[in-house]
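*Asks:* structure, please.
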Amino acid sequence: MSVAVFLQGPHGPFFAKLAKRLSQQGITTHKISFNGGDRYFAWADFLVDFTGSEGDWASFFKSYLLKHDVEAVFVYGDCRRYHSQARVVCESLGVAFGVFEEGYLRPDFVTLEWGGVNAFSQMDWTRDAIEKYESDLRKPCAPPVGQTFWHRASYAMGYYTAMRLARSEFPAYHHHRHRDWKAEGICWLRSFVRKGLYKITERNLTSKLTREFSKRFFLFPLQTRDDFQLREHSDLLSIENAIDRVLKSFAKNAPDDAVIVLKHHPMDRGFCHYQKLIDSLEVRYSIQGRVVYCHDLHLPTLLDHARGVVTINSTVGISALLHKVPTKVLGRALYDISGLTHQGTLSSFWVEPESVDVAFFRRFHTYLYEQTQLDGSFSKAVGATIEGVVKRIESAAEGSLQAKLSITSENSAS
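*Replies:* Okay, here's the model as predicted:
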C-alpha cells in the first residue's frame, strides 16, 4: 500500500494518529473532512474538505481515488451516508475498504474488517468455514483499557462544537445523527448525572436479581437509539418497537415464574429513557412485577445468572454465548449460527431455548478474534491499537502479493 484515504473516524484523534503512523511508514495519507468536527481532529499528508452536496459525493470521491492512485480507504462504520456510497465506489474500482467499528468482543478490543462489518462482513461465517479454520494462536497482548467515559464524552463535545462553529463552511452536510452540538453536550452532561444517580438507586438491584431471580430472568440488553445495527441490520422500526414486541411475546409465552430484565445501553444513558413506555406495556400485557428496567448493572454478573438473552443484534449476544447463556437474535448478526443461537421463533425461546454448543463457540471465538479484532481502544492508550492496525495492513498486503504470485504461477503453468 502506498496511498491511503481516511474518511470519518471515531470521535477523537485516533484516525489522525493512525495517519501519522502510516505516513512514517512511507504511505501517503489523505484525509477528507465533511464537517468542522472531522477537520478539528484531522491529520494527514493532504487535508481536503468536501463541501458539496451528498448527491455529488460519489462522483467526487471516484475522481479523487483515480487522480491520486489510492489503494486503500479507511472509515469508521460502513452505514453512514457518505461511507455507504464510498463502499460502492471502492468495490467498483478494486480499492481496499477498511472498516473500523467498536469491538465485536468487549471491552478492550476494536474491529477492523475489509469490505464491511456486522451483517455486511465479507468473511465466511458458515459453521463449516469456522470449523475448518486453523488458528494462528494469537493471544491478547495489550493491558485492559479500563473506563473510557470521560475520553468519549470530551471528544464528542469537542467534535460537535467544532462542527457547529464551522457549519457555514459545510452548508450541505447531513450528519448521521439528528442532534446539534447543544443537544449533544446536554445529553452527555445528563449522562454523567444519571450515572451517579443510578449508582445510588440501583445499588441493591444486582443482589436481588442474582439471589431472588437467579436463572429465572431473561435479559434484553437495549441498543442505542440510532444504532445502524437496528436501522440497517434489522426489520424493527425502533427501540420502542423492539421493546413492545419482546414484552408482548414474553407475556404470552414465558413461564409464569419468569422475569424479564431490560438493560439500557450505557452510551444512550443521557439521550433517552424508556420507563414510561415500559410501565404502560406492563399494564397492557398484564405483566406487572415481572419486568425490571435497569441501567448500569455489571453485565457479566447478570449473564452468569440469566436464563436466556434476547437481543436485536448487539455484541452483548457474543458475551452471552461466552457465558453459555441461550441467546435469541431478532435482527441480522454474524454470530446467529446454528449451534450458537436459538434458531426457532421468539415465542419458542421463552419455553425451550436452545443451548450453546460450547466447543463450537470456542472455535467461533478464536476465528472472530484472530480475523477481525485488534487489542486496544479508539479513545484511550491507542498506541497498541495502531500497532495492531499496521500489522493487519502488512498482513493484508502480504496476502495480496501471495494471491498475485499464485495467479502468475497458474498462468505460467498453463
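
*Asks:* drop to CA atoms for contacts and neighbour counts, all remaining ones
*Replies:* Noted.

*Asks:* for residue 240, see how far away residue 247 is.
*Replies:* 11 Å (C-alpha to C-alpha, to the nearest Å).

*Asks:* who has more neighbours, those two?
*Replies:* When neighbours are counted by other C-alpha atoms under 10 Å, residue 247 comes out ahead of the other of residue 247 and residue 240, with 22 against 14.

*Asks:* and the strands in the stretch 151-300 of the chain, which stretches?
*Replies:* For the stretch 151-300 of the chain, the strands defined by DSSP state E, counting those that start in this stretch occupy 217-221, 259-263, 291-294.

*Asks:* now what about the shortest one, what contacts it?
*Replies:* Applying C-alpha atoms under 8 Å, 6 or more residues apart in numbering, the contact partners of strand 291-294 are 202, 259, 260, 261, 262, 263, 264, 275, 278, 282.

*Asks:* nearest to residue 30 among those residues?
*Replies:* Distances from residue 30 to the contacts of strand 291-294, taken as C-alpha to C-alpha, are shortest for residue 264 (38.2 Å).

*Asks:* please give me every residue in contact with the closest residue to that closest one other than its chain neighbours.
*Replies:* With sequence-adjacent residues excluded and distances taken as C-alpha to C-alpha, 6 or more residues apart in numbering, residue 264 is closest to residue 295, at 4.8 Å. With contact set as C-alpha under 8 Å, 6+ apart, residue 295 has these partners: 198, 263, 264, 265, 266, 269.

*Asks:* repeat that with 10 Å
*Replies:* Residue 295 is in contact with 194-195, 198-199, 202, 221-222, 262-266, 268-269, 273, counting by C-alpha atoms under 10 Å, 6 or more residues apart in numbering.

*Asks:* what subset of the residues you listed is buried?
*Replies:* The neighbour-count criterion (16 or more other C-alpha atoms under 10 Å) marks 194, 195, 221, 222, 262, 263, 264, 265, 266, 268, 269 among the contacts of residue 295 as buried.

*Asks:* wait, the first one touches residue 270, no?
*Replies:* Yes. Shown here, residue 194 and residue 270 form a contact pair, counting by C-alpha atoms under 10 Å, at 7.1 Å.

*Asks:* between the two, what contacts are shared?
*Replies:* Common neighbours of residue 194 and residue 270 (criterion: C-alpha under 10 Å, 6+ apart): residue 188.

*Asks:* that older thread, let me know the closest of the contacts of strand 291-294 to residue 151.
*Replies:* residue 264 (20.7 Å).

*Asks:* quick one more, to check against the first:
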Amino acid sequence: MQARGGAPCVLFLQGPPSGFARALGAELRRRGCRVLRVNLCAGDRIFWPGPEVRSYRGSLAAWQGWLDRLMAAEGVTDLLYFGDQQPYHRAARPLAEARGIRILAYEYGYLRPDWIVAEPGGQSAFSRLCTDPERLRAAAQGLADPDLTQRYPLDARREARGDVIYHLANYLLAPLYPRFRRDRVFNPVLEYLSYLPRHVRARRGAGEARDLAARLAAGGGPVFLALLQMQNDYQIRANSPYRDQRRYLAELTASFAAHAPPDAHLVVKLHPHDNGLTPWRRCLAGLRRQHGLAGRLHLLDGGRIEDWARRARGVITINSTAGLTALRCGCPVLARGVAIYDLPGLTHQAGLDRFWCAPEGPDPARLRDFLRVLAHHLHVRGGFYGGPGQAAAIGALADRIVAAAPLPPVFDPAPPRLARARALGVPMDA
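*Replies:* Next comes the predicted model:
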C-alpha cells in the first residue's frame, strides 16, 4: 500500500500499560514515518495523549467499519498492536491483511525474561512460524546461539503500577468511553485487592516449596510437574480448549491416576501472579479424593521452574512459555493447548496417557535450531517499562519497521497451527 505523502504511515492500536508505545512512535517519527494512534479507553488515553491520536468511542460491532475507513483515508502501511487476541486487534487483523498492510503483533517474549516477541500478525495459534523441522534447521544455519543470560533488569514495581493505573482508569472512568469492551475476566478492584493476601503468603509459599522438594527427593518416585497459568490470560482464553483450568486439572489427574506408576507424584504449580480468586487448594483436595491420590497430588506455590524441571520426569502445560524453559533444561514437555514450541522432536507427541511412563524428551539439535530461529526472527531484546531495556527494544523494533524487509522463508503465508487449534476445540471466533 502507498502511504499518503510517500512516507510510511504506522498505526498503533493498544499497547502495554506504559509509555513504551508512545516512545516507539516518537522514534518512528524521528526516522521519517507518519504515526497515528487509536485510543479505545481511558487507560489508553493516559499513556498516549497527543495530536496524533484518534479516539474511538463506538461499539465493537461498528469498530471494523470505522477502522477500515481510517486506514484508507490515512494510507496506513503498518499496523502495530500489543496482544494479538484483544478483541479489537482480532477484528483489525483481517482488515489490514486485505489491504496489504504490514502487521506486527508484539508481546512479552516466548523467551524470558528480557525479550519481546514481534511477529507478523499474531502469536501462538496465529503465529506464521513454520512447523517443518527441516525448514527450521535450514533457517538456523549460520545463526548464532542466543545469549539467554538476562541483560536488562525488570522493574516489577513500575510494571505493576502501570497495570493498576491502566485497568482502574478503565473501570473508574468508563463513562469517557462507554462502549469500550473490557477484556478482564475479574473485576479489577476485586482482583487487585486479592493480591494483598497473596503477597503475605509469598514467603510461606517459598518455604513450603523447599519442604515439598525435600520430601519428594527422599521418597525417590518420579515427579511430574503440571503448570497453571493465569485464568484471564489470552493464552488460556483464546489459544486453548480450556476456558477454566479446572477442566485441565480434571483431565490430568484422571489420566495420572489410571496410567502413572504407583510411586509417581503429580505437583501442580500455581502461576507466580495467580490472584487467588480460584480456590485451587479446594479443587485439588476434591480431585485427590475422587481419584485416590492421597499423598501423591500436591500443590506448589513457589519455587523456580528451572529447579523443578531439572528434577522432574516431565512437565505438563497448556501453552505456557515456562514449557520452553523446561525444554531448555532437557525435561520432557507435554503441551495441551496451542504452543509455538509444540513440535515433533521438541515436545512429547504420543498423548497424555503415555506421558506418565514414556515421556519423550527434546532432541538437542532441534531445540538448538528452534531457539536460534526464535531469537533471531521473532524477538527483540529489551522490555516495556523504562530504562536501557526499553531503549534497546525501541531501537530494534524501529529498525525492523523502517526496513520493511520481506518476511524470511521460515514464515508461512498463513498460520500453520490453526488446523490444530480447531481440532483441539479452541474458540477461533471468540
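
*Asks:* what's the counterpart of the residue nearest to residue 264 of the first structure in the second structure?
*Replies:* Residue 295 of the first structure maps onto residue 301 in the second structure when the alignment is built from TM-score structural alignment.

*Asks:* from residue 92 of the second structure, how far out is that match?
*Replies:* In terms of C-alpha to C-alpha, residue 301 of the second structure sits 38 Å off from residue 92 of the second structure.

*Asks:* in the first structure, which residue is closest to the centre?
*Replies:* With distances taken as C-alpha atoms, centre = their mean, residue 102 lies nearest the centre of the first structure, 4.2 Å away.

*Asks:* correct me if wrong: it contacts residue 10.
*Replies:* Yes. Using C-alpha under 10 Å, residue 102 of the first structure is in contact with residue 10, at 9.2 Å.

*Asks:* which helix or strand contains the aligned partner of residue 71 of the second structure in the first structure?
*Replies:* Matched to the first structure by TM-score structural alignment, residue 71 of the second structure sits across from residue 65. Element membership of residue 65 of the first structure [criterion: DSSP states H and E] is helix 54-67.

*Asks:* what's the mean distance for the helix or strand following that helix versus the second structure?
*Replies:* Following helix 54-67 of the first structure in sequence order, the next helix or strand is strand 72-76 (DSSP H and E). Comparing strand 72-76 of the first structure with its match in the second structure after superposition yields a mean distance of 0.9 Å (mean C-alpha distance after the TM-score superposition for the first structure).

*Asks:* contact partners of strand 72-76 of the first structure?
*Replies:* 1-11, 15, 19, 29-31, 65, 82-83, 86-87, 90, 94-102, 111-112, 114, 116, 393.

*Asks:* among the residues you listed, which ones are in strands?
*Replies:* The strands, defined by DSSP state E, take in 3-6, 29-31, 96-102, 111-112, 114 from the contacts of strand 72-76 of the first structure.

*Asks:* residue contacts, the closest residue to residue 54 of the second structure other than its chain neighbours?
*Replies:* Excluding its sequence neighbours, the residue lying closest to residue 54 of the second structure (C-alpha to C-alpha, 6+ apart) is residue 38, at 4.8 Å. Contacts for residue 38 of the second structure (C-alpha under 10 Å, 6+ apart) come out as 11-14, 44-45, 48, 52-56, 67, 70.

*Asks:* quick check: the aligned residue for residue 38 of the second structure in the first structure?
*Replies:* By TM-score structural alignment, residue 38 of the second structure lines up with residue 32.

*Asks:* which neighbours do residue 247 and residue 240 of the first structure have in common?
*Replies:* With C-alpha under 10 Å, 6+ apart as the test, residue 247 of the first structure and residue 240 both reach residue 278.

*Asks:* re earlier: of the contacts of residue 38 of the second structure, buried ones?
*Replies:* Buried among these (16+ other C-alpha under 10 Å): 11, 12, 13, 14, 44, 45, 48, 53, 56, 67.

*Asks:* I'd say the last one and residue 57 touch.
*Replies:* No. Residue 67 of the second structure is not in contact with residue 57 according to C-alpha under 10 Å; the separation is 11.9 Å.

*Asks:* all helices of the stretch 101-250 of the first structure, in order?
*Replies:* 127-132, 149-165, 181-201, 205-211, 228-231, 239-253 (DSSP state H, counting those that start in this stretch).

*Asks:* looking at these, which is nearest to residue 171 of the first structure?
*Replies:* Closest of the helices of the stretch 101-250 of the first structure to residue 171 of the first structure is helix 149-165, at 10.8 Å (criterion: C-alpha to C-alpha).

*Asks:* how big is the offset of the closest one relative to the second structure?
*Replies:* Per aligned residue, helix 149-165 of the first structure averages 1.8 Å (mean C-alpha distance after the TM-score superposition for the first structure).

*Asks:* can you spell out which helices and strands pack onto that helix?
*Replies:* Here helix 149-165 of the first structure touches helix 36-40, helix 181-201, going by 3 or more C-alpha pairs under 10 Å, 6 or more residues apart in numbering; DSSP states H and E.

*Asks:* could those go into TSV alongside distance to residue 387 of the first structure?
*Replies:* Output for those, formatted as TSV (distance: least, C-alpha to C-alpha, whole Å):
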stretch	distance to residue 387 of the first structure
helix 36-40	23
helix 181-201	31
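
*Asks:* what sits against the match of residue 71 of the second structure?
*Replies:* With C-alpha under 10 Å, 6+ apart, residue 65 of the first structure has these contacts: 3, 4, 5, 71, 72, 73, 89, 90, 93, 95.

*Asks:* for the fifth one, grab the count of nearby residues.
*Replies:* Yep, that's residue 72 of the first structure we're talking about. Residue 72 of the first structure: 21 surrounding residues under other C-alpha under 10 Å.

*Asks:* okay, it and residue 396 of the first structure: tell me how far apart.
*Replies:* 11 Å.
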